[in-house]
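1. Next comes the sequence, and after it the predicted model I'd like to discuss.
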Amino acid sequence: MRSAFDFSPFRRSTIGFDRLFDLLEDSGIGEASENYPPFDLVKVRDDEYRIDLAVAGFKRDEIDITAQQNQLIVKGRKSGDEGHDYIHRGIALRAFERRFGLADHVQVTDADLENGLLSISLKREIPEAMKPKKIEIGGKSGQSEQKAIEMQAEEKETA
């Protein structure tokens, strides 16, 4: 569903922000969002996070977790009714799909289901090529000084 806001003037004057505008347009601003199953977002450490979803009544094989293109999708589909004759059914066992947007370089590391709580562990791992590097200032004077130090060391070794 598209938002009521028109991003086309920004799209014309920016380069490389298409994904951001798509996210804003598809975010469903102003729509009633689905809130089942409830979840918690937990910051474990600086670069580690956890999503806890309350999925009481679901078994491991009834839940599907998929990570793709900066998005985490958790789907649950209850398999058949066990043939019980319910007088009242208050536990929500309906099918669900939850989507979580992931930042760049956030990877799913683990998932566990215990006591009706699905815990998905996430870690942000920045590749070495993208980490900040200290650049030494060089130049001719720096190279000359280095060469002079190397020559002095060689002279001491030969003496």
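-> Alright, I've got the coordinates.
2. For the rest of this, base every contact and every neighbour count on C-alpha atoms.
-> Noted.
3. how deep is K78 tucked in, by neighbour count?
-> Number of residues near K78 (other CA atoms under 10 Å) recorded here: 15.
4. That one and D61, how far apart?
-> Taking CA to CA, to the nearest Å as the criterion, K78 is separated from D61 by 9 Å.
5. again with Q107
-> Counting by CA to CA, the gap from Q107 to D61 is 22 Å.
6. Between those two, which is the more surrounded one?
-> Of the pair Q107 and D61, Q107 is the one with more neighbours under other CA under 10 Å, namely 19 against 10.
7. E25 looks like it's in a helix, true?
-> Yes: under DSSP: H, G, I helix; E, B strand; the rest coil, E25 falls within a helix.
8. What is the burial count for it?
-> By the measure other CA under 10 Å, the count of residues near E25 is 17.
9. In contact with R98, which residues?
-> By CA atoms under 8 Å, 6 or more residues apart in numbering, the contact set of R98 is P37, I73, V74, K75.
10. what helix or strand does the third one sit in?
-> Taking DSSP states H and E as the criterion, V74 maps to strand 71-76.
11. Use this one as the comparison:
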Amino acid sequence: MRTIDLSPLYRSFIGSDHLAAMIESAARNEKQASYPPYNIELLGEDKYRITMAIAGFSQDNIEIVVQENTLHVTGEIPNSEPKAAEKEQRQFLHKGISERSFERKFQLGDHVKVLAADMEHGLLNIDLERVIPEAKKPRKIEIGSRLIEG
């Protein structure tokens, strides 16, 4: 029997359980590069945190934009070509820290809001929360009650 890995569904669609949208999002994510690595963490019932490993970037090089239900995180390495003398001095035996620009997109569920973003020790943390409006929350209707319209 063939096993299907559903982990792309869980890591790319935050705050909603619309299966069709999750499948579509996971299909897009499979085509994306895996840089930079990230975690999506459930902090509470409706609270989430995205943590991205972005070593070598400063706050000035990172842009976070929310448009409709998509969170865009981009990192631009400034165009600073090392001088010839610098290139000769730097000799890597192993180069595992990537120094390239990136763009990551996360599909957000309905009513998911970005609360804050901070950067510490090469990690970018983006906190999110799903805030359901009162009109969308379930209401208990008592039997025998009447709605009085004024």
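-> Nice, thanks for sending it over. Since this is a predicted model, take the numbers as computed values, not measurements.
12. residues touching G57 of structure 1, list them.
-> With contact taken as CA under 8 Å, 6+ apart, G57 of structure 1 is in contact with I91, L93, G116.
13. picking that back up, buried subset of the contacts of R98 of structure 1 as a ChimeraX selection?
-> Selection of the buried residues among the contacts of R98 of structure 1 in ChimeraX, burial being defined by 16 or more other CA atoms under 10 Å:
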select :37,74
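14. Between all of the contacts of R98 of structure 1, which two are at the greatest distance?
-> With CA to CA as the measure, no two of these lie farther apart than P37 and I73, at 12.8 Å.
15. quick one on the thing from earlier: please pick the buried ones from the contacts of G57 of structure 1.
-> Judged by neighbour count, with 16+ other CA under 10 Å as the criterion, the buried members of the contacts of G57 of structure 1 are L93.
16. residue ranges for the helices of structure 2, please.
-> For structure 2, applying DSSP state H gives helices covering 7-12, 19-31, 84-89.
17. Deepest-packed of the ones you listed, please.
-> Taking mean count of other CA atoms under 10 Å as the contact definition, the stretch among these with the greatest mean neighbour count is helix 7-12, which reaches a mean of 16.
18. can you list contacts of that helix?
-> M22, I23, S25, A26, N29, E30, N39, I40, F106, Q107.
19. Contact partners for the fourth one?
-> Right, the one you point to is A26 of structure 2. For A26 of structure 2, the residues meeting the contact criterion (CA under 8 Å, 6+ apart) are P8, L9, S12.
20. Find the centremost residue of structure 1, please.
-> Note on structure 1: the residue nearest the mean C-alpha position is L102, at 2.8 Å, using CA atoms, centre = their mean.
21. Skip the chain neighbours and tell me the closest residue to it.
-> Computed as CA to CA, 6 or more residues apart in numbering, the closest residue to L102 of structure 1 that is not its neighbour in sequence is N70, at 4.7 Å.
22. The one you found: neighbouring residues, count only.
-> Once other CA under 10 Å is used to define contacts, N70 of structure 1 is seen to have 13 neighbours.
23. Pretty sure it sits against D104.
-> Yes: at 6.4 Å, N70 of structure 1 and D104 qualify as touching, with contact defined as CA atoms under 8 Å.
24. what about the equivalent of K137 of structure 2 over in structure 1, how many neighbours?
-> For K137 of structure 2, the aligned residue in structure 1 is K131 (criterion: TM-score structural alignment). Neighbourhood size, K131 of structure 1 [other CA under 10 Å]: 8.
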